[in-house]
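1. Kindly return the folded structure for what I paste below:
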Amino acid sequence: MPPDSAAGFRSRFSVERMLRIHERLRDGDAVNCTQLAREMEVSRKTIQRDIDHMRDRLGLPLEYDRAAHSYAYTAPVEAFPTVQMSEGDAVALFVAERALEPLRGTPLFDRLRATFDKLTANLKGTVDITADDHDAVSFRHFGEGRTNAAAFDALQKARDQHREVTFNYRKPGAESATEERRVRPYHLTHRDNLWYLVAYDCARAALRTFALPRMSEVNLTRTRFELPADFDPSAFFSSALGVVEGKGDFAIHIRFAATVAHRIEERDWHESQRLERRRDGSVDLHLRLSSLVEIERWVLGWGDQAEVLAPTELRNQLAQTTAAMAARYN
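-> The predicted structure is shown next:
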């Protein structure tokens, strides 16, 4: 991220913090830097800078009460001072709002949407914000997964409080049979258009990935756990095409026909990918994965425009699958 973009990103979140501080002060709550820092998960110095900015740059009637060890407004303040934004800032804000769609149906979506409403309510002056601007950008994913809002809320709470959870889980392919799981929630991720939980399975003593739509009766227990300091979600998924982790180490080599080469080149499919354009216009894609489950399905989606050259195991799997498909359609 360029330095100017990073600064803009940070400034938007400082505005959000200041709006929250303003609401607390307006409602007559005692505002303490230490308490606010804990609630907003930032440093005490960051909160102090926000308050100093509100008082010294925005001209808000803020004073520190030494006896109460807190800040308060010395005069009524109904509206937060106008936030000036450029056209580019406004577009970025609305794009970010539309990008929240994967969270729709979860309590987190409602909270974030309310925050955006508070921010946009104060955007006047340099840019006119209208309802039509909301329709300028949209996000749509084919096969978007259904959100299990109840499970998402419970798992997020369990993750924040470091509490084990139990739930009934339906394995893929099982029509109605479920089994109870007890896990330690580590991470929630939205991948391949579906929400997943990465958790430590207590009975299996190993990390597992669970799809939220397959969960039911999610309950928080009183048992607490410590999140391992070495757990890294990025590293956990580094050798997976999507969410399926394996124990193998496969060097994938796929050749795509010239007719679809540009479609392969215009996307980042995996962090390990390496592309080689050939003289005939075709392109070779090289990946390093720990499982062949997802890559087989993906290659099948390209039909006769893709040929797996390695590994042999994947070629054999595709040969069997396509033979079975041909037999069915014949």
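
2. from here on, contacts and neighbour counts on C-alpha atoms
-> Will do.

3. ranges for the helices of the stretch 201-330 of the chain?
-> Assignment of helices within the stretch 201-330 of the chain using DSSP state H, counting those that start in this stretch yields the ranges 233-236, 258-265, 293-300, 312-329.

4. in the last one, what's buried?
-> Neighbour-count burial for helix 312-329, counted by 16 or more other C-alpha atoms under 10 Å, picks out Leu314, Leu318.

5. what residues does that helix touch?
-> Leu292, Glu296, Leu300, Val308, Leu309 (C-alpha atoms under 8 Å, 6 or more residues apart in numbering).

6. Quick check: longest helix in the protein by residues?
-> The residue-count maximum for a helix in the chain (DSSP state H) belongs to helix 3-26.

7. re earlier: nearest to Thr74, out of the helices of the stretch 201-330 of the chain?
-> helix 233-236 (46.4 Å; C-alpha to C-alpha).

8. What sits closest to Gln48 if chain neighbours are left out?
-> Distances taken as C-alpha to C-alpha, 6 or more residues apart in numbering place Cys33 nearest to Gln48, at 6.4 Å, with adjacent residues excluded.

9. For the one you found, give its distance to Met54.
-> In this structure, Cys33 and Met54 are 14 Å apart, going by C-alpha to C-alpha, to the nearest Å.

10. cool, Ala79 as well?
-> Using C-alpha to C-alpha, which is the criterion applied here, Ala79 is 13 Å from Met54.

11. So for those two, which sits in the more crowded spot?
-> The residue with the greater number of neighbours, taking Ala79 and Met54 and applying other C-alpha atoms under 10 Å, is Met54; the counts read 21 against 12.

12. Which elements pack onto the helix or strand where the more buried one lies?
-> Assessed by DSSP states H and E, Met54 sits inside helix 44-56. For helix 44-56, the contact count by 3 or more C-alpha pairs under 8 Å, 6 or more residues apart in numbering; DSSP states H and E identifies helix 3-26, helix 33-40 as packing neighbours.

13. out of these, which comes closest to Ala68?
-> Nearest to Ala68 among these is helix 33-40; the distance by C-alpha to C-alpha comes to 12.2 Å.

14. Now the second one, please; I'll put the structures next to each other:
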Amino acid sequence: MDKLHRQWLMLTQIPAAPRKIDCATMEEILREAGYTVSRRTIQRDLMKLAESKVFPLVYDDSSTPYGWSWAREGALFNIPSMGPHTALTFLLVDRYLAGMLPPSTRASLQPYVANADRVLDRLSGTDLRTWPEKVRVAPRNFQLQPPEFREDVLEAVFEAVLRERKLALRYRRRGDNTGREYPEVNPLGLVFVDNLIYLVCTVGSHDTPLQFLLHRMESATMLPIGATIPAGFTLKGYLDKGEFRYPTGEGTIRLKARFDREEAVYLFETRFPGELKLEETEDGMVLLEAEVADSRQLRRWLMGFGDGVEVLEPETLRDDFMEMAKNLRRMYSSRRQQ
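-> Model (predicted):
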């Protein structure tokens, strides 16, 4: 039974061509699953499985490292067969979550996505077949075009995060015309912010996490060395401390603001974080009171309402908005005079 399970696990790790997996990588995967076998045994087992003609496996020895793949034209071998609900899930994952998956995972999913499409095609006219065309995600805010990413950089970084391996990077910092070399980077996780992807990492022997934008990476190479993870670090804990919210230093404030009712109508549909009071006033405005972290995100959100919001408290935040209003008046007045 152990041999059967081990061979089945091996089959699940083989990617579709043109990608391939070598015996050294397969040996590592099996070891992590509790199986200690030699590369020679792995190669012998895969050759027997391929010779059986049941599994459409191909061995590529045209370039190193040599490796195994599922044949491009081979039918997807899947037990149990894919049902319509599973097929629908694959299609929606491919549409909305593919960008968050390692490239190797995305590639391995493609035969399943193609099979999922065929499964639902056979259900033409049914509710599940038409569901993907009945759901869409619509952004509330104005969307900028995503930056261009190098595919080789994406693959190296995602795989390094997945396998907890060190990276060697060439990275162009903001304001620099050329990239700088970072020979030893420890990847800790990826954070997706709108159309941007940040690598949270440490550099060299330093423990302080940094943030590198993937589209500014000119090159990335995964190293055969395990990454050094700071003791107690978790990506969730890092974010919970306020990273990517860009706190202003004021900490938690008690926000009190008046909104134009038409501008703030959706506040009654989605609860504001830390909300204490939300009510319409006699003059037709909407009063919001909440305890919330003072951050650049909060200020930009408030600024997005333009003259449709008045900050009442805290006094320091009100003063900042008053100063901004004066600057805007001065800016527009001076240009009109010109």
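
15. returning to that earlier point: in JSON lines: the contacts of helix 312-329 of the first structure, plus distance to His22 of the first structure and neighbour count.
-> Supplementary listing: the contacts of helix 312-329 of the first structure in JSON lines, determined by distance: C-alpha to C-alpha, whole Å; neighbours: other C-alpha atoms under 10 Å:
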{"residue": "Leu292", "distance to His22 of the first structure": "53", "neighbour count": "21"}
{"residue": "Glu296", "distance to His22 of the first structure": "54", "neighbour count": "16"}
{"residue": "Leu300", "distance to His22 of the first structure": "55", "neighbour count": "15"}
{"residue": "Val308", "distance to His22 of the first structure": "59", "neighbour count": "19"}
{"residue": "Leu309", "distance to His22 of the first structure": "61", "neighbour count": "13"}
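
16. would you turn the residues you listed into CSV with distance to Asp153 of the first structure?
-> What follows is these, written out as CSV (distance: C-alpha to C-alpha, whole Å):
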residue, distance to Asp153 of the first structure
Leu292, 32
Glu296, 33
Leu300, 36
Val308, 41
Leu309, 44
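
17. about what we covered before: which stretch among the helices and strands packed on helix 44-56 of the first structure approaches Ala121 of the first structure most closely?
-> The closest of those to Ala121 of the first structure is helix 3-26. By C-alpha to C-alpha, the value is 11.1 Å.

18. Give me the angle between that closest one and helix 33-40.
-> Here the directions of helix 3-26 of the first structure and helix 33-40 differ by 120 degrees (axes from the mean of the first three to the mean of the last three C-alpha atoms, to 10 degrees).

19. chain center to helix 3-26 of the first structure, what's the gap?
-> Averaging C-alpha coordinates over helix 3-26 of the first structure and over its chain gives two centres that are 20 Å apart (C-alpha atoms, centre = their mean, to the nearest Å).

20. cool, stretch 295-314 of the second structure as well?
-> The chain centroid and the centroid of stretch 295-314 of the second structure are separated by 28 Å under C-alpha atoms, centre = their mean.

21. do stretch 93-104 of the first structure as well
-> When distances are taken as C-alpha atoms, centre = their mean, stretch 93-104 of the first structure is centred 11 Å away from the chain's centroid.

22. Can you tell me, leaving aside adjacent residues, what's nearest to the most centrally placed residue in the second structure?
-> Here the mean C-alpha position of the second structure is nearest to the C-alpha of Met100 (C-alpha atoms, centre = their mean), at a distance of 3.6 Å. Spatially, and ignoring its direct neighbours in sequence, Met100 of the second structure is nearest to Phe192 (8.0 Å; C-alpha to C-alpha, 6+ apart).

23. corresponding residue for that neighbour in the first structure?
-> Under the alignment defined by TM-score structural alignment, Phe192 of the second structure is paired with His190 of the first structure.

24. Now name the helix or strand holding its match.
-> Element membership of His190 of the first structure [criterion: DSSP H and E] is strand 179-191.

25. Pull the number of nearby residues for the residue nearest to Met100 of the second structure.
-> Other residues within reach of Phe192 of the second structure, judged by other C-alpha under 10 Å, total 11.

26. now it: how far from Phe244 of the second structure?
-> Relative to Phe244 of the second structure, Phe192 of the second structure is positioned 10 Å away (C-alpha to C-alpha).

27. Name the residues contacting each of these two.
-> With C-alpha under 8 Å, 6+ apart as the test, Phe192 of the second structure and Phe244 reach no residue in common.

28. I'd say Leu92 of the second structure and Trp131 touch.
-> No. With the criterion set as C-alpha atoms under 8 Å, Leu92 of the second structure and Trp131 do not qualify as a contacting pair; they are 9.7 Å apart.

29. These two: which has the busier surroundings?
-> Using other C-alpha under 10 Å as the criterion, Leu92 of the second structure and Trp131 rank with Leu92 on top: 15 against 11.

30. That one maps to what in the first structure?
-> Under the alignment (TM-score structural alignment), Leu92 of the second structure maps onto Val95 of the first structure.

31. For its match, give me its contacts.
-> Residues in contact with Val95 of the first structure (C-alpha under 8 Å, 6+ apart) are Val137, Ser138.

32. part of a strand, is it?
-> No. If the criterion is DSSP: H, G, I helix; E, B strand; the rest coil, then Val95 of the first structure is helix and not within a strand.

33. Looks like Phe77 of the second structure contacts Leu57 (just checking).
-> No. Checked against C-alpha under 8 Å, the pair Phe77 of the second structure and Leu57 is beyond contact range at 10.7 Å.

34. which one of these two has more residues nearby?
-> Regarding Phe77 of the second structure and Leu57, a neighbour count based on other C-alpha under 10 Å identifies Leu57 as having more, with 24 against 15.

35. now the more buried one: how far from Gln43 of the second structure?
-> Shown here: Leu57 of the second structure relative to Gln43 of the second structure, a distance of 12 Å by C-alpha to C-alpha.

36. Just give the closest residue to Leu235 of the second structure, not the sequence neighbours.
-> Leaving aside its sequence neighbours, Leu235 of the second structure sits nearest to Gly189 (C-alpha to C-alpha, 6+ apart; 6.4 Å).

37. so who does the one you found touch?
-> Under the criterion of C-alpha under 8 Å, 6+ apart, the contact partners of Gly189 of the second structure comprise Val161, Leu199, Val200, Cys201, Leu235.

38. Let's see that with 7 Å instead.
-> Val161, Leu199, Val200, Leu235 (C-alpha atoms under 7 Å, 6 or more residues apart in numbering).

39. now those: which count as buried?
-> Judged by neighbour count, with buriedness set by 16+ other C-alpha under 10 Å, the buried members of the contacts of Gly189 of the second structure are Val161, Leu199, Val200.

40. Strands of the stretch 51-200 of the second structure, start to end?
-> Using DSSP state E, counting those that start in this stretch, the strands of the stretch 51-200 of the second structure run over residues 57-60, 67-70, 165-171, 180-193, 196-203.
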